[in-house]
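J.: Turn this into a model:
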Amino acid sequence: MDEGTAAEPPGALVPQRRDAEWRANVARRWAAQLSTASYIPLARATVEQVLTELVDRVVAALDEPSAVDEIGREVGARLVEMHATGESSLPLSLNLLRDELVGRFGDDEVHRMLRLVAAIAAGYAAADRESTFVQQETLKKALLRSKLKADRELAASEARFSEVFTTTPIGIAITDLEGKFVQVNPAWEYVLGYQESALTSMTIHDLFHPEDAEYLSAAYRELAEGGGAKRLSDRKRLLRANGEEAWAYLAVSVLRGSDGAPGNFVTMVEDITELHMLQARFRYQALHDVLTGLPNRQYFFTRLEAALVNFPRESWMTLYHLGLDGFEVINDGLGYEVGDILIKTVARRLEQLVEGEEALVARFGGTEFAILVWQQEKTPAVPEVVQGINDLLAEPVYIGGQGIAASASVGVVQRRVADAEASHMLWAADVALRRAEAAGKRQWALFDPDRAPEEQIESRLAAVMPGGLEQGEFDVVYRPLMRLDGSGLVALEAGLRWDTAEGTTLDHDECLRLAERSGVTLSLRDWMLKTAWKQLLEWHADGLEVQLSLPLSPNQGQDPDLAAMVHRILDAGDLDPGRLRLCLPFAAISGDNEESRDNVRFLSNRGVRTSLHGFQGSPEELRLLRELPVDAVRLADELVAIVRDAEDPDVPEVQAVRNLVPLVRACGAELWVGGVRDEREAETWREMGCGVAAGPHFGDPVLSFDVPDTLPTPRGS
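T.: Sure, this is the predicted structure:
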C-alpha cells in the first residue's frame, strides 16, 4: 500500500500536520527568533531549510509516539550542530514549538508534546555538552600542539645558538654590567689564551690594552646607559694571557631584559693581528724604499710638511739633495748586485752622518738621496756637512776583495720655517742639484733665489714641450751655408723654432737643450727631418734646387735607429739622397758608439752626405775623419769664439786653430765655421782656409715661405 493510501494511526490529524505553508511559516519565525539569540554561521535560507526539516520531524514525532524521545534528541542535537547555542536559543525554540503545536493541534496531543519538548531539551543539552567537550578537547590539543611546537622551536633555537656559540671562530663573551664573565666560548679562549676558569676572577676591563683601556671602558658605560650608539664596532688592542697584544675587531652590544633594562654585555672578538701586521707592512713598504729601508720621497715630503708646521717658526731647515756621481760605471762594470750593496752602504753612512742631529734621511730613488736637518747651534755649517758627506762616501767598500767608493753632487736649500713651503723646497733642492751636477763631479750648489724664476720657467717649458709639439707650436727655419770664396750657396741648414703658448720664442739650441730634459729629443728630430724633407721636395718641384743640411744633437745622432728612420723618409719621396746632409756631433760617434759609426757608413752607401760638428782638433777626431765617409767638419763654437775675441791674430791659441785647417784637409775633409757676424770675420776665416760659413752675416734663420726671397746673392754676381 502506497503512502497516499496508507492507514492512518488512530486519532491522527494528517492533513493538518502536513500543511507545507504552515511548516514554512513556523520555520521562518523560528529562524527569526534564533537570530536574536545567537550567531549562526549559515545563510538565512539554509537556516530556514534546516528548521523546516526539524518542524517536519517534530510533527512526525506527534504521529509516532514511540519515536518521540529519539526525534526530540535529534532536533536538540541539530540545533546545537547549527550553532543555535545562544543563552536563550533553547527557551525560545521550546516556547515557539509549544505555542505553534498547541495552537495547531489542540490539547489532545499535550502529553505527547510534553514528551517531545522534554526530549528536545535533553537532546539539546546532551549535544551542547558534547560540543563543549569537543571544543575543549580541540582547544586543549591545539594548546598542547602549540606548546610542543614552541618547545621544539625553543630547543632548536637553543641548539643552534649553542652550536654557533661553540663552533664559531669568533670569540664570544657574555659579561654582566660590571664586566664580570658569565660565559665564554672556546674561540675566546683560543684567541686570547685564557682558560674559562682563569676568567672567573677577572673582568673584561683587565683584557684592555693600557693605551685603549680608557676609551673602551667609556664606550661600555655609554652602551649600558643607552645615551649614544646602540653597539660598538672598532679595531682595538687586547692583552693575551701571555702578555702580548692582540689586534682585534670588537663588536659589543647590550642584552636587555623583558622590562628593557640592560642586563649583560655580549662582546665578540675577531683576531686580526696578522691582518693588522700585514697592512702595517704594506703601509711601511708604500712609504719606505725597499732596498735601503729609508723613507721614500712621498714619506719624506709628508715629514717635511709636518716639520714646517711643528717646528719653531723662527728656526731654520736645511735640505740636502744628493745625486751619486757616475754610478752607472759600477752597475755596468761590476753588476747591479754590487751596485745595490753600495747603495745600502751609502744609506747607512748618511744616517751615521746626521746621528745626534734632528734630521731625516731618505732615498728618492735610483742614485738620489735627501737629508733634512733642523739647524741648531751645534749643527755644522753647510760646507762642513757637504764635505762630511763626500768624506764618508769616499771610504772604500770592499766587495769580493775590490774597494769601491762613491762621490755625490749636492744641491742645498735653506729656509726659515715661517717662510718655507714643502713642495717649493724640494723643487729648489732639485734645481740646485742639477746646477751642481753641471759643474762636475763632487760639486755642490746652494739654491739661488735670484735665478729661481728663470729656472722655473725653463722647467715648465721642458714639461710642456711634448704638448707643444703635438699642438703644432714648432716650426722649421732655414739659414744659408755659404762658400767663403763667394761661389754661392752650399746648403740650407734646417733648425727648430718654438713659439710657445706663453708668447716666448726659442731657437734651435734652446729647443734641443730642453728636449733633452723633456724626453722628446728623438720625436723632435723625426718631426724636423720629415718636415724639412717635405719642404725640400716642394722647393725642387718649384725649381729651387738646394741641398738640405740637418744638424743633430748627441742623443739624436747616436740613436741606433737613425739610419732606418732616414731610409724611410727618403723612400717616401722621389729625390736624390745626395740632397740631404746630416751633421752629427763628434760626441755621437766617438768612444764605443760603433752603431753610430755604422749608421754613417749605411747612410753614405745610400748617397746621404755626412758632416761632423763640434770639432776641437783632438787626435781621435782626426782619426775618425780619416776612417769615416765624411767630407766636412764644423769647428766647435768655443774655438770660433777664441778667434773672434782675440785682439792679436798671432797669439798661440789663434795659431793653434789656424793649424787645424791643413790637418782637416789632410784627412780628406773641408773645415766649416759658424757664428760669422760680419765681413771682417768672414775674411779672417777665408784667409785661414775655411771653405764654408754660416751666421748673421749671411742671413738669419727664416721660415720656409721666406726662403726664396732671402737667399744671399753669390759673391761677385
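
J.: going forward, measure contacts and count neighbours with C-alpha atoms only.
T.: OK.

J.: hang on, isn't residue 693 packed against residue 484?
T.: Yes - in this structure residue 693 lies within contact range of residue 484 using Cα atoms under 8 Å: 6.4 Å.

J.: Following up with a second sequence; could you model it the same way so I can compare the two?
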Amino acid sequence: MTALMDAVISPELFCDVFDAAPDGILLVDQAGRILRANAAMQRLSGHPAQQLQGQPLGMLLPAYLRDKHEQLVRNFFCRKQTRPMRAVAQLEIHRSDGSSVPVDIALGFLQLDGQEVAAAFIRDISDLRRLQEDMRHHAAHDSLTGLLNRWMFTQHLDQAVMRAQRIGRPMALLLLDVNDFKLINDSYGHSVGDQVLVEVARRLRAGLRAVDVLGRLGGDEFIVLLPDLWEVAQAQQVAAKLHRLLAAPWQLQGYAITVEASIGIACAPHDAQDGQTLMRYADMAMYEAKRQRHAQGVYYQPRMNRELQERKRLHDRLQRALEQGELQLHYQPQVDVVSGQIIGAEALLRWTDAELGVIAPDRFIPVAVSTGLIFPLGQWVLETACRQIARWLAQGLELRVSVNLSAQQFRQPQLAGLLQQTLARYAIPARLLELEITETEAMSDAEEARQVMQQLQALGVGIALDDFGTGYSSLAYLRLLPVSRLKIDRAFIGSIHTRPEDARLVQAVIALAHTLGLPVVAEGVEQPVQLEFLRLHRCEVYQGWLFSKAVPAATLGQLLLLQQAGQAQTLP
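T.: Down below sits the predicted model:
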C-alpha cells in the first residue's frame, strides 16, 4: 500500500497491483470524481466499473456526508497529507442494493497519466465490527441465558434509582433464587440444569413489561428491575405472577420439571437510595423468603439488616470459639425404663461466649448451617465424642454415645470415610457410636438416605431416627432403612398425660417400632407419670430431666462409676 503512495510507477505494474489488491482501491481526481475502481472495490460496492467511473465519490457515502465530503477532498489536495488506516471511526459506504458496509480507509497520492490523483484504499471491516459487537455483547450479557449480567444490570439499576428519586415514583428490585437447584443438577445432570435456567429466563421475561429489566447474577440467581411503579404494592403482584409462571410444570428431555423460586423485594427510594444497598437488601429479603419456603415474595424490612448483623456476629464468635477450644459437649443419660440403668448418652453441644453469654444451640446451629461452618463444627463434635468414649473405656466404662448429624453432614459424600478415620484414630468399637438423623431429613430423599445408612451400618455404628412422629414417614421406606432405634420427639412425650390423642400416638409409634423389631427411646421425660406410661407400653429407653439434664463428661463419668459400684442415683 505504502509503495503506491507518493510514487511514480509504470502503467503495466500499476494495473497488476491495482487489480490484485485484496482491499478496494479508488483513484479520485481533484474534483472528487472516481477515475478508476479495482475489482475488490467493485465487489465491495456492488457497482461495476462503468457505474463508478466519472461519478462523484460522494455516491458511496451517506447523504448527510456528501456536501461535507466535497470540501474534505479539496482540503486534502491542498494539504497533500497521507492518512493511514484506523484514522476514521464509524465510516460506512452504501452499496448498490441500498445496504451499508462498515469500512476503514487509508489515503495517499500517486501520478496517473501525468496528473496527481488521490488513492483511497478501502477495507471491509464487517467481520471486525461483528467481533467487536460480539465482545461488547458478551461483556454485558450472560452467555447461557442471554440476559444482562451483573455488571450491565447494575448500570441500569443505578440509573433507575436516580430516576426514582428525581420523578418521585418508586421502583422495585426483585432478587430470585431457584429453590433446590442443586438437586436438579445432581438428579438430572448439568445439561438439564442449564436448560432449566434457560427456561426460567424465558418465563421470567414473558411475565415482565417491556420497560422492566431482567438479569442473571450467576448460578441460579436472577434479578428483576421494575421502574416507574405507581405504588410499591405492584412489586408483590409481579412477584406472585413470576412465582406462578415458574411453578407451572413442563417436560424436559422426558423429565417432569417443577421449579419454585424464593423472591426478595427491595424498593427505592423507600428502602435505599443507591443500587448497591438496594441489592443487598433484596438479597436479605430473598433469604427470608427462602426460610419461609413457600412465600411468593418477601419485602425487605429493617429488622432483616439487624438480624444479619447478629448472625454475622454469631458466626464470627462461633468460629473463634471453635478455633480457641471454647465449645463443650455435655451428655444426657439414656436410661433403661425397667432397670433404671444408664445404657447410653446423647452428646449435646454447649457454648458459653465471653461476650454473648450462654447461647442455645437453636440459636447458633442455624447460623452454622447457613454459613457452612456446620461441617467443621460437626466434625469437632464427632471427634470430641469419640475421644470421650475412648477415655471412658480407659476407665473401664463402656457407654454408647449418640451424636446428632445435620442434614449437610449426612449428605456429604465423604461421610463414611471421615467416620471410619475418626473411629480408627481413637481405637474405639464402632458399636459405641450412634448417629442420629431426623425423620424429616431421612425421608426427604429416602433412597439416598438408605444408601448412606447402609454405608454407615457397614462400619458397625448405630443409626437412630430422631424426632420420630414429627415428619411424614412412608412405612414402605421405613422398613427398608437400616435403622437401629426410633426416638420419639419430646413434643409428644410432654403431653401424654394431658392429651389422649398424643398418648395414643406414642402408643402407636412404640407398637410400630416393635413390629419392625426396633427399640424405642423417648425424649423429654420430666415427670414420673410419663415414665410410668412408657413402662406400661414397653418403651425400652428414656432420657430427660426426670433422670438428668445434659451434664459435663466428668459428671456423667462419676455417675457411671457409682452405677458400676451398685450405687446409682439420679442427678438433679
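
J.: so what sits against both of residue 693 and residue 484 of structure 1?
T.: residue 682 (Cα atoms under 8 Å, 6 or more residues apart in numbering).

J.: what's the distance between the counterpart of residue 479 of structure 1 in structure 2 and residue 324 of structure 2?
T.: Using TM-score structural alignment, the partner of residue 479 of structure 1 in structure 2 is residue 330. Applying Cα to Cα, to the nearest Å, the value for residue 330 of structure 2 to residue 324 of structure 2 is 18 Å.

J.: Ok, residue 376 of structure 2 next?
T.: Distance of residue 376 of structure 2 to residue 324 of structure 2, given as Cα to Cα: 13 Å.

J.: between those two, which one's more packed in?
T.: Taking neighbours as other Cα atoms under 10 Å, residue 376 of structure 2 and residue 324 compare with residue 376 leading, 15 against 9.

J.: got the contact list for that one?
T.: Going by Cα under 8 Å, 6+ apart, residue 376 of structure 2 touches no other residue.

J.: redo that, cut-off 10 Å
T.: By Cα atoms under 10 Å, 6 or more residues apart in numbering, residue 376 of structure 2 lies in contact with 319, 322, 323, 368, 382, 409.

J.: what two of these have the greatest distance between them?
T.: Using Cα to Cα, the two most remote members of the contacts of residue 376 of structure 2 are 323 and 409, lying 19.4 Å apart.

J.: Among the two, which residue is more densely surrounded?
T.: A count of neighbours by other Cα under 10 Å puts residue 409 above the other of residue 323 of structure 2 and residue 409, at 19 against 12.

J.: With adjacent residues omitted, what lies nearest to the more buried one?
T.: Nearest residue to residue 409 of structure 2 in three dimensions, chain neighbours excluded: residue 375, at 6.4 Å (Cα to Cα, 6 or more residues apart in numbering).

J.: Spell out the secondary structure type for that neighbour.
T.: At residue 375 of structure 2 the chain is in helix, as set by DSSP: H, G, I helix; E, B strand; the rest coil.

J.: Near the counterpart of residue 462 of structure 2 in structure 1, how many other residues are there?
T.: Superposed on structure 1 with TM-score structural alignment, residue 462 of structure 2 falls opposite residue 609. Residues lying near residue 609 of structure 1 (other Cα under 10 Å) number 23.

J.: So the closest residue to residue 609 of structure 1 other than its chain neighbours, which state does it fall into?
T.: With sequence-adjacent residues excluded and distances taken as Cα to Cα, 6+ apart, residue 609 of structure 1 is closest to residue 581, at 4.6 Å. Using three-state DSSP, the structure places residue 581 of structure 1 in strand.
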